[in-house]
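In: what follows is a predicted structure for the sequence shown.
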Amino acid sequence: MTDMAHNGTTSCTLRPATAADSATLYRLISALAEYEKLTHLVEATPEKIEQALFGERPHAEAVIAEVEGGQAVGFALFFHNFSTFLAKPGLYLEDLFVEPAWRGHGIGKALLRHLAALAVARGCGRFEWSVLDWNQPSIDFYEAMGADVMPDWRICRVTGDALTRLGSA
């Protein structure tokens, strides 16, 4: 599937990622982690990405944004969740990233619109994601796209040894 985003002279193509994109996804994920000052948390490798997204049981999907010449400059990684209240699947955007040099060209908007259309086509009742509270440019961008930032909700996370302990209790 190909979508085009145009803004001035810049156009981009959105396409589903394939196993051959694992190294590209790793590069973009690493750039995202650097932007968010979270490089110390990255355990991903191209091999882990390939297995998780394109292995026997894929856990997520990704869309690659390419500019003229096939240069990958952004991505969105997402998966389905489920709303018990709606009794419908949802689409959860885990990460959206556009390289800083390519921001302001409509690529982030194109990725969000593409995923919203995908959520509608798949019968999802909602499309949601999280944003870091310090990332005001992203918050402003998401609100301008029609998203509600939900201040009353907090993410709960259990990882590492705490996850092991909880799972063995």
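Out: Sure, I can see it.
In: only C-alpha atoms from now on, for both contacts and neighbour counts.
Out: OK.
In: ok, which stretches of this protein are strands?
Out: In the chain, the strands defined using DSSP state E lie at 3-7, 10-16, 61-67, 71-83, 88-98, 126-129.
In: which one of those strands is the most hemmed in?
Out: Of all the strands of the chain, strand 61-67 carries the top mean neighbour count, a mean of 22, counting by mean count of other Cα atoms under 10 Å.
In: ok, and what's touching that one?
Out: Strand 61-67 is contacted by residues 10-17, 53, 72-79, 107, 111 when judged by Cα atoms under 8 Å, 6 or more residues apart in numbering.
In: can you do 6 Å?
Out: For strand 61-67, contacts defined as Cα atoms under 6 Å, 6 or more residues apart in numbering pick out 12-17, 72-78.
In: so who does residue 99 touch?
Out: residue 73.
In: 8 Å instead?
Out: 28, 31, 73-74.
In: cool, and residue 55?
Out: Contacts of residue 55 (Cα under 8 Å, 6+ apart): none.
In: do you know how far it is from residue 118?
Out: Distance, residue 55 to residue 118, using Cα to Cα, to the nearest Å: 22 Å.
In: in the chain, which spans are helices?
Out: 22-35, 46-54, 107-121, 136-144, 160-168 (DSSP state H).
In: could those go into JSON lines alongside mean neighbour count and distance to residue 66?
Out: Below are the helices of the chain laid out as JSON lines (neighbours: other Cα atoms under 10 Å; distance: least, Cα to Cα, whole Å):
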{"stretch": "helix 22-35", "mean neighbour count": "19", "distance to residue 66": "11"}
{"stretch": "helix 46-54", "mean neighbour count": "17", "distance to residue 66": "19"}
{"stretch": "helix 107-121", "mean neighbour count": "18", "distance to residue 66": "9"}
{"stretch": "helix 136-144", "mean neighbour count": "13", "distance to residue 66": "21"}
{"stretch": "helix 160-168", "mean neighbour count": "9", "distance to residue 66": "35"}
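In: below is structure B, check it against A:
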Amino acid sequence: MLSSHGPWSGRFGVKLSDLATLPVSSQFVLLKNFTMKFRIRAARETDCIDIQRMIMELAVYEKMADQVKISHEELQRDGFGPNPFYQCFIAEVPEELKSEEGKGVGKALMASVARVCVEQQCVRLQFSVLDWNKASLDFYMSKGAEDLTMEEGWHVLRFRDAALKKLADEAP
């Protein structure tokens, strides 16, 4: 999911300052180096129930289910309205592959996001990974990602709920 803000920003997000508005394409992404029987395509508004479900599944995996506050209606509004906040890819995977890891689906999704970034002349692709998720860290590092925590000492910060409202109240 490419996003500029919202509860999903950072997760495969591209910073808004680094890109122009991304056009939402309904065409399938064709990947030369992947031979598995799955397709990567741009999300449609009708996918939002499944997108919300997958956000929750990821949050459960990350032990952060209590932090998910977005509904499929908000995903529809924010992703498919006149000024979309995000662009999302969907992997259509045959039932027999759904329970198997290492079949190239994640790699294909990441490559699809990278392709859009390159096509839109983005200067970087930036996202977050939990420190205990070694498999994901190893995967991204094997693809050439840089760990800014280790290399540059960056910390990811956020304002939410009461702290965000309090800060907003300080605006002139």
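Out: Perfect, I can see it now. It should be emphasised that the depicted structure is a prediction, and the values quoted were computed from it without experimental measurement.
In: returning to what we had before: out of the contacts of strand 61-67 of structure 1, flag the one nearest to residue 168 of structure 1.
Out: The nearest member of the contacts of strand 61-67 of structure 1 to residue 168 of structure 1, counting by Cα to Cα, is residue 78 at 28.9 Å.
In: right, and the closest one touches residue 53 too?
Out: No. In this structure, residue 78 of structure 1 is not within contact of residue 53 by Cα atoms under 8 Å, at 10.2 Å.
In: overlap in contacts, these two.
Out: Contacts common to residue 78 of structure 1 and residue 53, judged by Cα under 8 Å, 6+ apart, are 60-62.
In: CSV for the residues you listed, including distance to residue 149 of structure 1?
Out: Formatted as CSV, these follow (distance: Cα to Cα, whole Å):
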residue, distance to residue 149 of structure 1
60, 23
61, 24
62, 23
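In: assess the claim that residue 30 of structure 2 and residue 40 are in contact.
Out: Yes. Shown here, residue 30 of structure 2 and residue 40 form a contact pair, counting by Cα under 8 Å, at 7.5 Å.
In: just give me the match in structure 1 for residue 54 of structure 2.
Out: In structure 1, the residue matched to residue 54 of structure 2 (TM-score structural alignment) is residue 28.
In: how about residue 144 of structure 2?
Out: In structure 1, residue 144 of structure 2 lands on residue 146 (TM-score structural alignment).
In: residue 45 of structure 2 now?
Out: In structure 1, residue 45 of structure 2 lands on residue 19 (TM-score structural alignment).
In: for residue 121 of structure 2, same thing?
Out: The pairwise alignment with structure 1 assigns residue 121 of structure 2 to residue 123, based on TM-score structural alignment.
In: its match: neighbouring residues, count only.
Out: Using other Cα atoms under 10 Å, the number of residues around residue 123 of structure 1 comes to 13.
In: cool, residue 123 of structure 2 as well?
Out: Residue 123 of structure 2: 13 surrounding residues under other Cα under 10 Å.
In: distance check, it against residue 116 of structure 2.
Out: Taking Cα to Cα, one finds residue 123 of structure 2 at 12 Å from residue 116 of structure 2.
In: what is the nearest of the shared contacts of residue 78 and residue 53 of structure 1 to residue 164 of structure 1?
Out: residue 60 (22.9 Å).
In: neighbours of the closest residue to residue 10 of structure 1 other than its chain neighbours, how many?
Out: Here the nearest residue to residue 10 of structure 1 in space, its sequence neighbours aside, is residue 105; by Cα to Cα, 6 or more residues apart in numbering that works out to 6.5 Å. When neighbours are counted by other Cα under 10 Å, residue 105 of structure 1 registers 18.
In: residue 105 of structure 1 and residue 4 of structure 1: what is the separation?
Out: Applying Cα to Cα, the value for residue 105 of structure 1 to residue 4 of structure 1 is 12 Å.
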